[in-house]
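1. Provided below for reference: sequence and predicted model.
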Amino acid sequence: MEKPNISIDLDAEDTLTDVDLKVKKNTFYGEKTKRRWTVTEVQGRNQIEEFYVLKEAVEVDAYAPIVYVYDHNKRQIADAKSRAGLIENVLHGPYKRLINDVIVEEGMYFHGVKHERWISLTRDQMLTDKEHYSKGWYRDSEITYYDAEKTKVKEVIPIQYGKKEGTYYYFYENGRVAVRGYYEFDKKVGVWTEYYNNTTRVIAKREIQFPPDPYQKHFRTYIRKESDRFANVLYESPKIK
């Protein structure tokens, strides 16, 4: 059998440019960022958050329930107050949270929303939680749209490890939230809220109380409250008084 030729031609032309060989510092998903951090005290322990923000202001996902930005004045990570226009100091890239120099939370951001794998650890480095995201939503979530171009989200059913788990959303075609609720182990739990399609303010139309946890088999679901589109209460269950 003829032996394969594994020799190296030292005179061969190098086709890989120097630019390709360099790892671009502070560049994530092709976009340039700046490194930032916060230092606080939590229960007598030193907490450090290390993260990156985009150098340029960007448009963010209008459907995202939370868009994380860095608030320079308060020196902390916060939810963006608006989804309209260009947003500055949007988190993008790796995130780490440390307690007394030990990592207790780690993940990635993409344009202000959680992306890829996120993990939580004890100070003894025992894994307590692991979640997978795709641009703000759980990776396996079932998402439907109003349009073929997939720009107008209609419904988000949160799926983790094959079960409905997390916050459910149904949107009006104009992007406003129509229904919000929570799933736990495939079951509706807590208060689910229906909203009016109001363009000036958020007004709840109806609040429905489901079991506080998925293990209460004999809980009877009931309507907590109903209001008109001017926020006048039409009905309130005696169970919440």
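-> Sure thing, it's come through. Numbering: from 1, shown residues only.
2. going forward, measure contacts and count neighbours with C-alpha atoms only.
-> Noted.
3. who's in contact with the closest residue to E56 other than its chain neighbours?
-> Using CA to CA, 6 or more residues apart in numbering and skipping the chain neighbours, the partner closest in space to E56 is E88 (6.8 Å). Contact analysis of E88 by CA atoms under 8 Å, 6 or more residues apart in numbering lists L54, E56, A57, V58, V69.
4. filter those residues to the buried ones?
-> Neighbour-count burial (16 or more other CA atoms under 10 Å) applied to these gives L54, V69.
5. which pair of the contacts of E88 spans the longest distance?
-> E56 and V69 (12.5 Å; CA to CA).
6. nearest residue to W118 in space, please, no chain neighbours.
-> G107 (4.3 Å).
7. and what of R75?
-> Per CA to CA, 6+ apart, closest to R75 is T38, 6.5 Å.
8. the one you found and K74 touch, don't they?
-> No - assessed by CA atoms under 8 Å, T38 is found out of contact with K74, at 10.0 Å.
9. so for the two, which residue has more residues nearby?
-> T38 (14 against 8; other CA atoms under 10 Å).
10. that one is in what secondary structure piece?
-> Using DSSP states H and E, T38 sits within strand 31-42.
11. state whether V19 is indeed within a helix.
-> Yes - judged by DSSP: H, G, I helix; E, B strand; the rest coil, V19 forms part of a helix.
12. re earlier: check contacts around the residue nearest to R75.
-> I48, E49, E50, R75, Q76.
13. need these in a markdown table with secondary structure, neighbour count and distance to T128, can you?
-> Below are the contacts of T38 laid out as a markdown table (DSSP: H, G, I helix; E, B strand; the rest coil; neighbours: other CA atoms under 10 Å; distance: CA to CA, whole Å):
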| residue | secondary structure | neighbour count | distance to T128 |
| --- | --- | --- | --- |
| I48 | strand | 20 | 19 |
| E49 | strand | 19 | 19 |
| E50 | strand | 15 | 20 |
| R75 | coil | 13 | 28 |
| Q76 | strand | 14 | 24 |
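14. take the one below as the second:
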Amino acid sequence: MENLVSETLPDLGLKVKQFKKDQKDKSERKKKQRLARTEYEGIPIVEQYTKFGSGDRTIIEKFTVLKQYRQPNAYVRETYWFDPKAQRISSALIKDKEKVMIMHGPYKRYQNGILLEEGYYYVGAKDGRWEKYDANYKLLDKQKWDRGFPAESEITYYDSAHTKVKEVLPKEFGKVNGQYMAFYEGGQLAAEGKYDNGVKVGRWIEYYQFRRQRKKITQYGRDRWTEEFEPYVISEWDDKGKITYERPKEKEVTEDDQ
């Protein structure tokens, strides 16, 4: 009988330990929630929002920016920042760092209260998973970034410390796809263009090392499906900026020529 009684008694010690663990977990969750509003990836942030348009076309953007200015990665082609005076997000060249707020942390874009786009920034560069939706929250597009570069990109460097980028070969789902970039050892852009499933498409531009001076522009097909297209040079310049070649423009056909 004594054994039966002892087996039915609750283990108060275990319950106390579980209660303490639950309280600790709850406290940690609250701490993380507080930090999520004040920092991202360990860097202090400030919440911001913009609103423009009217009626059903009202657009609201909710996002966070760096509390203090930090220099974005010079190798990233598009750096995003918030202009507090104009109340707009921009990716234009930063001319006065004292008047801009670098995007950093979560971003959401709404129209008439419906979420249309969301993602994250890391010191001005797109980071992590970015998604776009329609009015019924149906996924329209998704991209994955790694601090400004397509997440699957193959990046080569000039140095073993991986501080000087040599080439960014964009990849998506194992295929060469997206914006390609090559750099000089000093960090200046040497060439850029786009790949469509391993095929060069559109205009590819080569640059001289300094002053971002153009060297050559080459035209490729519109997409990978464009058949029997021979790439051609549109323009070339010498290192003084003087044009040395310019492809003649095709003559427009008029009724008199027919």
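-> Sure thing, it's come through. As the structure is a prediction and not an experimental result, all values here were calculated from the model.
15. any idea how far K97 of structure 2 is from the equivalent of the residue nearest to R75 of structure 1 over in structure 2?
-> Matched across to structure 2, T38 of structure 1 falls on T50, judged by TM-score structural alignment. Counting by CA to CA, to the nearest Å, the gap from T50 of structure 2 to K97 of structure 2 is 20 Å.
16. quick one: distance of stretch 53-66 of structure 1 to the chain centre.
-> Chain-centre distance of stretch 53-66 of structure 1: 12 Å, with CA atoms, centre = their mean, to the nearest Å.
17. read off where it ends up in structure 2.
-> Residue span in structure 2 matched to stretch 53-66 of structure 1, by TM-score structural alignment: 65-78.
18. buried by neighbour count: which residues of the matching stretch qualify?
-> Those would be V65, L66, K67, P72, Y75, E78, for stretch 65-78 of structure 2 by 16+ other CA under 10 Å.
19. between those, which is nearest K108 of structure 2?
-> Among these, and counting by CA to CA, the member closest to K108 of structure 2 is V65, at 12.9 Å.
20. now do the contacts for the closest one.
-> Taking CA under 8 Å, 6+ apart, one finds I45, V46, E47, Q48, W81, F82, M101, I102, M103, H104, G105 in contact with V65 of structure 2.
21. where does the alignment partner in structure 2 of W192 of structure 1 sit, in terms of helix or strand?
-> Matched to structure 2 by TM-score structural alignment, W192 of structure 1 sits across from W204. Assigning secondary structure by DSSP H and E places W204 of structure 2 in strand 199-207.
22. ok, average deviation of that strand from structure 1?
-> Average distance, strand 199-207 of structure 2 versus aligned residues of structure 1 after superposition (mean CA distance after the TM-score superposition for structure 1): 0.5 Å.
23. what's the following helix or strand after that strand?
-> In N-to-C order, the element after strand 199-207 of structure 2 by DSSP H and E is strand 214-219.
24. and the angle from that following strand to strand 199-207?
-> 160 degrees (axes from the mean of the first three to the mean of the last three CA atoms, to 10 degrees).
25. quick check: stretch 166-176 of structure 2 aligns to which part of structure 1?
-> So stretch 166-176 of structure 2 sits over residues 154-164 in structure 1, by TM-score structural alignment.
26. quick one: buried residues of that stretch?
-> K154, E155, V156, I157, P158, I159, Q160, K163, K164.
27. which among those gets closest to E226 of structure 1?
-> E155 (22.8 Å).
28. do you know how far H218 of structure 1 is from P211 of structure 1?
-> Distance of H218 of structure 1 to P211 of structure 1, computed by CA to CA: 9 Å.
29. between those two, tell me which one has more neighbours.
-> It is P211, of H218 of structure 1 and P211, that has more neighbours when counted by other CA under 10 Å, with 18 against 7.
30. which one in structure 2 is aligned with the more buried one?
-> By TM-score structural alignment, P211 of structure 1 lines up with G221.
31. contact partners for the closest residue to its match other than its chain neighbours?
-> In this structure, G221 of structure 2 finds its nearest non-sequential neighbour in V201, 5.1 Å apart by CA to CA, 6+ apart. V201 of structure 2 makes contact with G193, K194, Y195, Q219, Y220, G221, R222, D223, R224 under the criterion CA under 8 Å, 6+ apart.
32. quick one, which of those are buried?
-> By 16+ other CA under 10 Å, the contacts of V201 of structure 2 give G193, K194, Y195, Q219, Y220, G221 as buried.
33. A strand includes the last one, no?
-> I take that to be G221 of structure 2. No - the assignment for G221 of structure 2, made by three-state DSSP, is coil rather than a strand.
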